[in-house]
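Asks: pasted the sequence and its predicted model underneath.
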Amino acid sequence: MTTDPLRPTPGQLAWQQDRMGVFFHFGINTFHGKEWSDGTLPASSFDPAELDARQWVRAAQLAGAKYVVLTAKHHDGFCLWPTATTDYSVASSPWQDGRGDVVAEVAQACREAGLKFGLYLSPWDRNAACYEDAAAYDAFYLAQLSELCTRYGTLHELWFDGAGSEGRVYDWARIGAVIAELQPQAMVFNMGPATIRWVGNEDGLAEDPVEYVVSSTAVSNYVSDSETLDEEAYLPPECDVSLRPGWFWQPAEEPKSLEHLLAIHYRSIGMGANLLLNLPPDSRGLIPDADLARLAEFRAELDRRFGKPMEARLTDLGDGEWELDFGREVLLDHVELGEDLTEGQRVARHSILGKDGEVLAAGLTVGSQRLHAVVPHRARRLRVQLNVDAARLAFARAYDTGGAQVPVIEYTAPTHRPED
């Protein structure tokens, strides 16, 4: 942390307050049991007979998401909208006799439901004949980005995946100019004119500290010209993870267990990061029943644990110490803190003290939200000690979850699944 921390933009703060979004990985791979494909799978195989974008969005709402990110184009180059740039798109498929537009349907469903809408546009394109000609492909890619930025309303997030782009330099200055002109409010994920960054693994897990000011977006397996920043920047992280083992639907796979999802919640949102949970529609164009059932189970347990917060009145006691007053004696086993980030992230270390001064919990950063499980404790007041007097708390809450356990899941080295 710097002594005079960088301040977030209002858009970054609003994005952090969303806490959770949903990814939809859907495309030509869905119909071939693949995670990555090489751009040669026939467009004629894309035919989701029962596609229902409203059902997808209902699933996102069930999960508790505030925004959606759709894979408009994955690495294979197949486009989910009728683009003028290539024949490799829904316009060449039998779905809706070639007149369909998946991006438009999901955008409309999000608008109807009040969810924010974002898009993933892979820079790597294994179908485009012009890909090896950097100048020609830059123009091709800018045309695709411009179509997406002008046809589907306000975009909340633009997601750029660096996989497959090792050693490739894209024209990020021109890409950034298009975004600045057409979708200036959009959060930009990890590449080019980034305003948010990758957490560093695909397991949805953050580590303590979760720092919002960084000097690099460089992480294993993501190599791009945007890795080393010219100067430090405020870039809060997003934790991406799939409900299933793969990103695209595979008929033999099952959703993660409830315990696994809870562990992800504690280690992403509970650490001060955002969570982007992938829900892959199947070849019918629907979120599978088993996935919906697991999401309902997940939502019910989160509501049971955290649906009845006990809000504390905050008093700044000076010297980095704050009093939390619940107005009455309460029984609690979880405490959630939020830092006032309007002046930047300042808390690098904190502790929560019980009524007799004992340490109930301690950690490094607080950020937009920090969740601690504690030994069940009965008190009216708690104290929080922060490492600097200039830091301010925005809120504090306590929960009585009945002694709910905190599942522990370790993450593995970040990988992209190879072609099957």
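Replies: Done, it's in.
Asks: going forward, measure contacts and count neighbours with C-alpha atoms only.
Replies: Noted.
Asks: next, the residue nearest to Ile409 when sequence neighbours are not counted: secondary structure please.
Replies: Closest residue to Ile409 apart from its sequence neighbours, by C-alpha to C-alpha, 6 or more residues apart in numbering: Ala263 at 6.0 Å. Reducing the assignment at Ala263 to three states with DSSP: H, G, I helix; E, B strand; the rest coil gives helix.
Asks: distance of Ala263 relative to Ser351?
Replies: In this view, Ala263 and Ser351 are 22 Å apart by C-alpha to C-alpha, to the nearest Å.
Asks: packing partners of the helix or strand Gln144 falls within?
Replies: Gln144 belongs to helix 134-151 when assigned by DSSP states H and E. Under the contact definition 3 or more C-alpha pairs under 8 Å, 6 or more residues apart in numbering; DSSP states H and E, helix 134-151 sits against helix 172-182.
Asks: could you identify the helix or strand that succeeds the helix it packs on?
Replies: strand 187-189.
Asks: helices or strands next to that next one in the packing?
Replies: So strand 187-189, by 3+ C-alpha pairs under 8 Å, 6+ apart, packs with helix 10-18, strand 157-159.
Asks: what does whichever helix or strand comes after it contact?
Replies: Per DSSP H and E, the first helix or strand lying C-terminal to strand 187-189 is strand 197-198. Contacts with strand 197-198, where a contact means C-alpha atoms under 8 Å, 6 or more residues apart in numbering, come from Phe189, Asn190, Thr217, Leu235, Pro236, Pro237, Glu238, Cys239, Asp240.
Asks: do the same with stretch 213-228
Replies: 1, 5-6, 162-163, 165-170, 190-192, 197-198, 200, 229-236, 345, 414-415.
Asks: picking up where we left off before, among the contacts of strand 197-198, which ones are buried?
Replies: Phe189, Asn190, Thr217, Leu235, Pro236, Pro237, Glu238, Cys239, Asp240 (16 or more other C-alpha atoms under 10 Å).
Asks: what about versus this one:
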Amino acid sequence: MHSLKATPEQLAWQADRMGVFFHFGINTFHGKEWSDGTLPAQSFNPTELDAEQWVRTAKEAGAKYVVLTTKHHDGFCLWPTALTEYSVASSPWKDGKGDVVAEVAAACRKLGVKLGLYLSPWDRNAECYADSKAYDEFYLGQLRELCSNYGQLHELWFDGAGSEGHEYDWARIAALIEELQPGAMVFNMGRPTIRWVGNEDGLAADPVEYVVEQTDFSNYTVVTTKLEEALYLPPECDVSIRPGWFWHADQEPKTLEHLLAIYYRSVGLGANLLLNLPPDTRGLLPEEDVRRVREFGAEVTRRFGSPLPAAVRELGKGRWELDFGEPVTIDHLLLAEDLSDGQRVRGHRVLSDDGLLAAGKTIGSQRIHAFPAATVQRLTVELEAVDGARLAAVDGFRTGAESIPEVAYLAPTDYPEDH
């Protein structure tokens, strides 16, 4: 465990806990996950597109930010870029005068949700991609458009898929971000400030360490990159509500139980969760997905929205007390570490008068424990930690759900064949 400190922007991002991904583009209209850059721009035509519906649904899920795929690996751009004709400007949607990025940005401003953008480094349409220097100019130009024209960005998402062996000018990319969007979190590539958890099931594992010396950067063929130095890089767990990332008519959303299991194994272990909600060919989130997301958001709020009143005090020597003032029945406990001086807790135990109630390794921005209902008045939290470790919160809950649901893992073969 290292004691490297987070920036204020990283701490603010971690406090968000959850965001929503929107995978939308030319693939949506062809039932594809990946396409090769040859699908006709004229096939992009979402006649009912409603970005406010997307962002409102994300907010109902509990998300504080969204990330939109402005350009996937096929190279089709959801904004009228000046650098290629392969964009919404060449589509019949709004007679070629539409801008999906602008509509999502406007919805985020209206509804108070933070905006993040995904710009695939790999581009299967750009003729200059094989020429690294020429493509660097092309890519930097696209990134400059996105960083200049849509307001403050909360996150920039760089996907490593397809980039094995290709060199990008990450120093110039980082300089551009520092110039135009210095507060944006940078996902996983170049000079990252947050990292990929290493799978697409949305699952972290204990311990969740924020300071790492290497990171996995490719979401499909996992490639591990050794960093020049240890960095504070909290993880983001990405997962789609459906088997695919783009919308497919024959797919259904995950069950409420599955989504809750993912929440416990991401947010509940101190990572952020990025849940993908794919709009359909109308440009709307499907009704069944909206219903499921509302159920999920409501259940998370029901379980963790109202902690039982209690007093927390430090006892010294890595020990903390939670006093409810009278006997209460609880089945969940949420711990949060004060991360202002870095992540310091290596392990922890929660004790009641009857013995061990819960235990684990890291705590981080939040750690959720579920256990059979227990009646307690006081709890003691013991930390195995670097000197100076402090807790920011200890909260007890009576939810009626006394166990963490099991996760139905998705193997790669569960994704569409062209994934």
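Replies: Everything's here; your move. Bear in mind the structure is a predicted one, so any value in this text is a computation, not a measurement.
Asks: the residue nearest to Ile409 of structure 1 -> structure 2?
Replies: For Ala263 of structure 1, the aligned residue in structure 2 is Ala261 (criterion: TM-score structural alignment).
Asks: can you check Ser37 of structure 1 too?
Replies: In structure 2, Ser37 of structure 1 lands on Ser35 (TM-score structural alignment).
Asks: over to Leu382 of structure 1?
Replies: Match for Leu382 of structure 1 (TM-score structural alignment): Leu379.
Asks: hang on, its match in a strand?
Replies: Yes. Residue state for Leu379 of structure 2 (three-state DSSP) corresponds to a strand.
Asks: surely it and Gly325 touch.
Replies: No. Judged on C-alpha atoms under 8 Å, Leu379 of structure 2 makes no contact with Gly325 at a distance of 11.1 Å.
Asks: which one's more surrounded, those two?
Replies: Leu379 (21 against 12; other C-alpha atoms under 10 Å).
Asks: ok, now which ones touch that one?
Replies: Glu321, Leu322, Asp323, Val350, Leu351, Ser352, Asp353.
Asks: quick check: closest non-adjacent residue to the fourth one.
Replies: What it means is Val350 of structure 2. Per C-alpha to C-alpha, 6+ apart, closest to Val350 of structure 2 is Val381, 4.6 Å.
Asks: how far away is the one you found from Ser306 of structure 2?
Replies: 21 Å.
Asks: could you do Gly96 of structure 2 as well?
Replies: Gly96 of structure 2 is 48 Å from Ser306 of structure 2, by C-alpha to C-alpha.
Asks: who's in contact with the closest residue in space to Ser242 of structure 1 that isn't next to it in sequence?
Replies: Spatially, and ignoring its direct neighbours in sequence, Ser242 of structure 1 is nearest to Asn278 (4.2 Å; C-alpha to C-alpha, 6+ apart). Neighbouring residues of Asn278 of structure 1 by C-alpha under 8 Å, 6+ apart: Val22, Phe23, Phe24, His25, Asp240, Val241, Ser242, Leu243, Arg244, Trp247.
Asks: and Gly318 of structure 1, by the same measure?
Replies: By C-alpha under 8 Å, 6+ apart, the residues touching Gly318 of structure 1 are Asp389.
Asks: tell me which residue of structure 1 lines up with Arg172 of structure 2.
Replies: Checking with TM-score structural alignment, Arg172 of structure 2 has Arg174 as its match.
Asks: spatially nearest residue to its match, not counting backbone neighbours?
Replies: Arg174 of structure 1's closest residue in space is Leu142 (C-alpha to C-alpha, 6+ apart), at 7.8 Å.
Asks: what is the aligned counterpart of that neighbour in structure 2?
Replies: Per TM-score structural alignment, Leu142 of structure 1 is aligned with Leu140.
Asks: report the central residue of structure 2.
Replies: Leu274 (2.7 Å; C-alpha atoms, centre = their mean).
Asks: that one in helix, strand or coil?
Replies: From three-state DSSP, the assignment for Leu274 of structure 2 is strand.
Asks: ok, it - contacts?
Replies: Leu274 of structure 2 neighbours (C-alpha under 8 Å, 6+ apart): Met18, Gly19, Val20, Phe21, Gly202, Glu236, Cys237, Asp238, Val239.
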